[in-house]
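K.L.:
with the sequence up front, the predicted model follows.
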Amino acid sequence: MKFMGTNELREAYLSFFESKNHLRLESFPLVPKNDKSLLLINAGMAPLKPYFTGLQEPPRKRITTCQKCIRTGDIENVGKTSRHGTFFEMLGNFSFGDYFKEEIIPWAWEFITETLQIPKDKLYVTIYLEDDEAFDIWCDKTDVDPKRIFRLGKDDNFWEIGVGPCGPCTEIHYDRGEGVITNVDDFVKASDEDRVVEFWNLVFTQFDKDEEGNYNKLANPNIDTGMGLERIATIMQGVNNIFEIDTVKNILHKVSDLSGVKYGVDKIKDISLRIITDHVKSVTMLICDGVQPSNEGRGYVLRRLLRRAARHGRLLGIKDLFLTEIVESVVENYGSAYPMLIENKEYIEKIVLLEEERFNETIDSGMNILNDYIEEMKASKEKTLKGEKAFKLYDTYGFPIELTEEILEEKGMKVDHEAFRKEMDEQRQRARNARGESSYMGSDESPINKIDASVNTEFMGYNNLEVKSNILVLADDNSFVEELSKGQKGYIVTEKTPFYAEMGGQVGDKGTIKTALGEAYIYDTKKNVGGKTIHYVKVLDGTIKVNDEANLRVDILRRTSIAKNHTATHMLHEALKQIVGKHVNQAGSYVDDERLRFDFAHFQGLTEDEIQSIEELVNKKIMEVFEVDTNLMTLDEAKESGAMALFDDKYGDKVRVVSVGEFSKELCGGTHVNNSGEIGLFKIVSETGVAAGIRRIEAVTGLNAIKYMEEKQRLLKEACNALKCTEKDVLKKIASQGAEIKEKEKEISELKSKLTSGIEDDILASVKDIKGVRVVAYGLEGIDGNALRDLGDKMRSKLSTGVVVLLSNVGGKVNVISMATKDVIEMGIHCGKIIKEVAAVVGGGGGGRPDMAQAGGKNPENIKSAIEKTYSVVESLVK
């Protein structure tokens, strides 16, 4: 058996099955597509489920992959055992109704014994106890010793999950020990003791289990195999631990170097080294596949792993930010297999850095509080942390509850889970109460949310802005009504409408509705909780009644402006991807008739050059006058066409794809212009951050963009007039005046310095002796705070011993400063106490240290009285 590196093994497996006419597919992203049953991809066959179930036609009936996987179910065992990791790679070959047992069994044996050259006397095979077919193939089509084949029951060698496709499997095992295992009982014992290690599972999906528990034969059985890359690497490299295979060991050594902790010396520290190694590997892969840190879903998985790694770094004595350096090592070792890691390296590192910085801001405070809790528990001999305390750590300091549990477990303690869950439930209830009364569907209990499910409105507004239709429902805020009269506000539902209801970031339409007896202004259009289109109206004249025929007319100018902004939003999205990076994805949007707002995932503010490039690209494409086409197709067809899909769970059987020429293609239900030229002009107004890793661009189009530019031009002209220069000389003029101002400020400062130096002798001449303490109290005019402090320092130095109190009238307000030498402080002098009483005389307040204090006041006419107060306060303080 020869040594093979992990990357070499991956390539050997995929190349082998390519030679057997398999299509090699790249690893699917860790984020599942169109599969709500999974948070993250956790098995090699998981992304291929549509092919196994027949929902999609596979690109070829034979496929091979090396699939990235994440599992966090056993996260507490990571680092403690030799096999557990949150990230792993699963090698697999799959047949969709093509070959079956007769092909895969000899292929597997060929790959193991010839390509990998694993000695046959180190291998054992298990089969399902009733699978005589598999036994015969093993015996007839390979040279495995039949005595090395063991039959096991359903728990070990039959794959099924509830009802549906299932079947027996055969597993291949490697024996790390010495001697020959001759019976099934000894084999099971050797497996339990980790002497024998299973490394490849071949599943024969040949049955369809029905609700009655019957196993019906499939007409076209499938093959689904899985070989853990890390596990076969331990065998090929002669190690017993997944953290000791080459690629993972390289990362672990990086952690060891950064922490100064040698691996293999301290068992407890080894756990931390392994946890950091594993978790940063997972974090790197997750971010590369588009996951961002958050407090829910897969974002929480990422945040939990990252913070757990950061915390174990601290346990190893690493005080500085360090995770990005581990990321670099992950990219070095896995970049050849996953080039996206290299392409996105900078982005991944910045997301990790931001999150580690964010965690560091809170972890110290949180740790101090948790340590206090632990000491309190030790003192009272308690072993369980109260739920409300664990919740405070979670809610206030960003501590994942799992992190609190882990730290407590190290101390032999635990969390009161039931009380913690109660606190979480109460927080959710408070949030619900803050939103007001709502139904079980999260909507307010108004009549419009109780409209019968049979009531439907046909939207005609893509092609028509004026439609005749019958009124089906009328309501006010309290109940359904038969009519609405002049001056009343209410809600109208019609059979047909040209009005777009607010959705997908686009605001609802406005316009009018007229009947033979009345007219109303539609000031908004929204959908209720049941998805019904609701027109929000105010009756302008006459009466509107149920069953009346009405003419509905959208405000055309407003709709046109909205359409310009919406199409520009799509173009902005594409421009961001081209200029900033493919990682940029929409995180929210708002489109009305005046502006557009676009939120997107990105780790830092855009540069002026990037903003300018984005503007130029969008305007260039506007001027190319692309046709804006809309097409209905299935979701799969839309994605195959290259359309960007957002919020998959909101799409139905048919989706609407909006294309701006060949430049942009997105799934969208909103309204758009007919061609990009109608937008006219696109101008970015601002670019800001709205949350960690989320940026926001606001922009204007069309006439609003022209108005924006005209306003800027007007301001520039006013600036030119004020500066008495031409437009091209504005910057030079501003720079020149700035230099002049600095020079004047310098002159003023020098004059003030001369002014204060000229009165230093007068100030010193006012010194009084109060119970053995030299005291200077003096009133000044026009000396600001900074100059007053400088003067106070000088007076204290010249005084050598004593107290200085200076008051200055500056523009009708009083600045007060008090300073004292060290020797008089020992006699009882305290500048903070002096300033408090002196400032009160001039109508102010302040405080400070024994040696220095400052304050302000608003009654300069009382400065003389304040000076007299200084002497009496000093007298009272001297011991």
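P.N.:
Noted; the coordinates are in hand.

K.L.:
contacts, neighbours, all on C-alpha from now
P.N.:
Noted.

K.L.:
now do the same contact list for residue 688.
P.N.:
Going by C-alpha atoms under 8 Å, 6 or more residues apart in numbering, residue 688 touches 605, 695, 696, 697.

K.L.:
sec struct for residue 60, please.
P.N.:
Of the three states, residue 60 takes coil under DSSP: H, G, I helix; E, B strand; the rest coil.

K.L.:
I'd like to know how far it sits from residue 166.
P.N.:
22 Å (C-alpha to C-alpha, to the nearest Å).

K.L.:
ok, and here's another one to check against it:
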Amino acid sequence: MQTHEIRRRFLDYFERNGHTVVPSASLISQDATVLFTIAGMAPFKPYFLGQSTPPFPGATSVQKCVRTGDIDNVGVTTRHNTFFQMAGNFSFGDYFKAGAIEHAWTLLTAPLDEGGFALDKDRLWVTVYESDDEAIELWQRIAGLPAERIQRRGMDDNFWSMGVPGPCGPCSEIYYDRGPEFGAEGGPVADEDRYLEVWNLVFMQDMRGESSGDGKGAFPILGPLPSQNIDTGLGVERLAFLLQGVDNVYETDLLRPIIATVEQLSGKKYGSGDHQADVRFRVIADHSRSGMLLIGDGVTPGNEGRGYVLRRLLRRAIRSARLLGVSEPIMPTLMSTVRDLMSPSYPELAEDYTRIEKVAITEEQAFLRTLSSGSKLFDVAAGELKGEQTTVLPGATAFTLHDTQGFPIDLTLEMASEAGLTVDVAEFERLMKEQKDRARADAKARKGGFADLSVYRGLLDQGPTRFTGYSELTTDGVVRGIVVDGALAQVATEGQTVELVLDQTPLYAEAGGQDSDAGTITGPDGRAEVIDVQKVDRKLWVHKIRVTDGELVTGSTVTAQVDPEWRIGARQAHSGTHVVHAALRQVLGPEALQSGSYNKPGYLRLDFAWNAGLSADQRAELEEVSNRAVRADLGVRVLYGSQDEARAMGAIALFGETYDDTVRIVEIGGPWSVELCGGTHVDHSSQIGPIALVGESSIGSGLRRVEAAVGLEAFHRLAAERAIVAQLASSLKVQPGEVPGRVEALVEKLRQTEKELAGMRAAQLKASASALAAGAVRVGAGDRAVSLVAATAPAGTAAGDVRGLATDVRAALQGPGVVAIFAPGEGSVAFCVAVTPPAVQAGWAAGDLAKQFLPAIGGRGGGKKDMAQGGGTNPDGIPAAIEALRQALAQEQV
């Protein structure tokens, strides 16, 4: 049975039995505590935690999941995958243990012609929580399982919780006996390779407390839940390899064809007895599939968070292909193979294939450049370590590979292991932390989230906040709740900063890239300014306010008002973002899709997938197309429809956003710009005002950002630039149109003058080199004696000229000689040590000599035997440094 058929049968069965079919959520988790959706129950977590009331008594889904915690085991074993599909059925206070057991047993064992999976009942085993006698009785009564095929297990195996205080309960796992050829007898407690877990049924019946803190994970059971829930998870891939009669997940219909593709490209055979090659085949199959699904859901390769995980997956696949002997780019072939395999279940992969393929190909091109240069650096470092008879690669080397070559530490660890080396990970992590701390010190503080959403449960149960801001800027509403320090309060008083929930509001909550509205909330006895507006569970508008006068009271009627000037600017910026996006696709092509945005009054930025910087002509054309659309006074129309209707219109959905079944569609100029969007917009494009591009830059591999000023801010910016041109024209005594030519002429004249000055400085340094060489003094005795020139460079010598001066002085010396030149600066000093060939033969080394005086100047540096250079922070220490060098040469201790 094909995997797509397994998915269909599962959903059909539960739909027939009264469950609402819920489409898979995005792999981008809506839970801020995790990067990806890691379990089938994740989209339903607010219902289980009591943060939101479920809209249906029962649901079923096949959820896309990605887990990367055991990525190093992928390929090494035949059952680990990073991407997998988790089929599940969920009950919210409807049926409980008996219903869950009956559904699972019926579906697994029913004949194929009745919609089941026809598993042999005699090969099914179950485990239950050690004290769950009720589950044992139900398995015996409903399924007819004999007692010897029901095994009790402890909390580590058969008790479920989210890892935090909240719902929990025992679970029951269903296993399939694959036969004696796969392991020992004795059930799941004896061998979980032979007895393969297929389905886990969680009986959510209790409330747990905080862990005991003893490191053992123990926690108290506080009592039963108000309603009992069911959460199950069936591994689609595991069931597939059982029903397809193969040994492991890599032999199934959705992974084996990828391996076959790599066999054709590499000329090697999978399963030929070369374990290392088989691991690489499996890594490529798993990671290319996971990579495509992640790109499909809007993740782009990067150096942090989700982007880093995607980058690691793609680069491991690419490198594994290289190690199998594939010399040509592999991503185009892999992506098309994965598309054909997965699109029957996920048709959006085929619809969005052009963009997905481009992201993958761009990452491969970037990595191949990185792999070539980084591998050379690694090989040099590894060779030096072997020469020094050490097996530990310094953390500083790993950091350099990461920082300058884009090598993830995981890749360095893999290459080191293959070379018989280890890596000083502690030093690497210390250097990474220092770098992040520096970046963090320059970063702006981000807005805080709502950590504990349970306080909003009662407010959510009163219904969603009604947003009136599409049609009005002032709305009277009732204060449903005031939240102070995570708890409900009756009153907010002057000077307090609190969170406030209204039954209706005109204030826009930050979403879809648009910043929240500014405004005020005024009650009978007080007034507050609105600092921020955010959504909870996408239904509840939570206003962060600062009470400026009097007090606001729960239950009172207040007036919420949007700052009208703010809203004008917000509408211009958001509509401007749509216009720039459409213009960008017109100029570059339809694959230049937005991958993120931010807009506020007067400003917009738009991120998009592209692998090269925009040329001056492209930037000019982008600005031209955008402003022509503004001048054309295009109509702006808002429609509502289903997601299917929106797709039929060609509407663009933004990656990472979550949409309801009924979506809001914003058209600008008919089909020219059609996007799903909940933001506020102008009525006609002419109301946007001028759009002035202010920046275009890279924000990661294959990802670009354009920024623009909008409306009055664009006018101010253009006016400021006009004033600068006028000032330049006045200073240069030319007409404004002649400024570029006049500036170019001045720049060329300056360049020629600098060249002449450089020649003069070089001549002066040559002359000073002869003078310095003439002042050489004899230091030391016997075969180790040298002529020493240790001096401060002539005034005005740039740090970059120190090496050249030292080289010239060395050339003027006869016989064994050592030259040390120091160039002081403002709080700094540059130095260079040069040693003549006869002095090198006598045993002197420039790098060793430099170490003798580095402490005196607070310096760092090094080099080879004939030349060393570096810098320091204490120019006052130059005399002491010269003396330290003279003594070292005189005492012959180096």
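P.N.:
Received it, and whenever you're ready, just let me know what you need. All figures in this text were calculated on a predicted structure; none of them were measured in a lab.

K.L.:
returning to what we had before: neighbour count winner among residue 60 and residue 166 of structure 1?
P.N.:
residue 166 (24 against 15; other C-alpha atoms under 10 Å).

K.L.:
the more buried one maps to what in structure 2?
P.N.:
Alignment note (TM-score structural alignment): residue 166 of structure 1 maps to residue 168 of structure 2.

K.L.:
now the lengthiest helix in structure 1 on structure 2. Mean distance?
P.N.:
Taking DSSP state H as the assignment, the helix of structure 1 that covers the most residues is helix 345-379. Here helix 345-379 of structure 1, set against structure 2 after superposition, deviates by a mean of 1.2 Å using mean C-alpha distance after the TM-score superposition for structure 1.

K.L.:
next one: stretch 7-14 of structure 1
P.N.:
Following the fit onto structure 2, the mean deviation recorded for stretch 7-14 of structure 1 is 1.3 Å by mean C-alpha distance after the TM-score superposition for structure 1.

K.L.:
against structure 2, where does that stretch fall?
P.N.:
Structural correspondence for stretch 7-14 of structure 1: residues 4-11 of structure 2, per TM-score structural alignment.

K.L.:
name the residues of that stretch that are buried.
P.N.:
Neighbour-count burial for stretch 4-11 of structure 2 flags 4, 6, 7, 9, 10, 11 (criterion: 16 or more other C-alpha atoms under 10 Å).

K.L.:
from the residues you listed, pick the one nearest residue 474 of structure 2.
P.N.:
Compare each of the buried residues of stretch 4-11 of structure 2 with residue 474 of structure 2 using C-alpha to C-alpha and the shortest gap goes to residue 11, at 46.2 Å.

K.L.:
returning to what we had before: ok, and the closest non-adjacent residue to the match of residue 166 of structure 1?
P.N.:
Residue nearest to residue 168 of structure 2 in three dimensions, not counting chain neighbours: residue 161, with 4.4 Å by C-alpha to C-alpha, 6 or more residues apart in numbering.

K.L.:
check contacts around that neighbour.
P.N.:
By C-alpha under 8 Å, 6+ apart, residue 161 of structure 2 lies in contact with 167, 168, 169, 208.

K.L.:
now, the most widely separated pair of these?
P.N.:
Using C-alpha to C-alpha, the contacts of residue 161 of structure 2 reach their maximum pairwise distance at 169 and 208, which is 8.8 Å.

K.L.:
burial of the nearest residue to residue 639 of structure 1 once chain neighbours are set aside, as a residue count?
P.N.:
Spatial nearest neighbour of residue 639 of structure 1, excluding adjacent residues (C-alpha to C-alpha, 6+ apart): residue 645 at 7.1 Å. Number of residues near residue 645 of structure 1 (other C-alpha under 10 Å) recorded here: 16.

K.L.:
how close does residue 645 of structure 1 get to residue 32 of structure 1?
P.N.:
For residue 645 of structure 1 relative to residue 32 of structure 1 (C-alpha to C-alpha), the value is 14 Å.

K.L.:
what distance do you get for residue 597 of structure 1 to residue 696 of structure 1?
P.N.:
According to C-alpha to C-alpha, residue 597 of structure 1 stands 7 Å off from residue 696 of structure 1.
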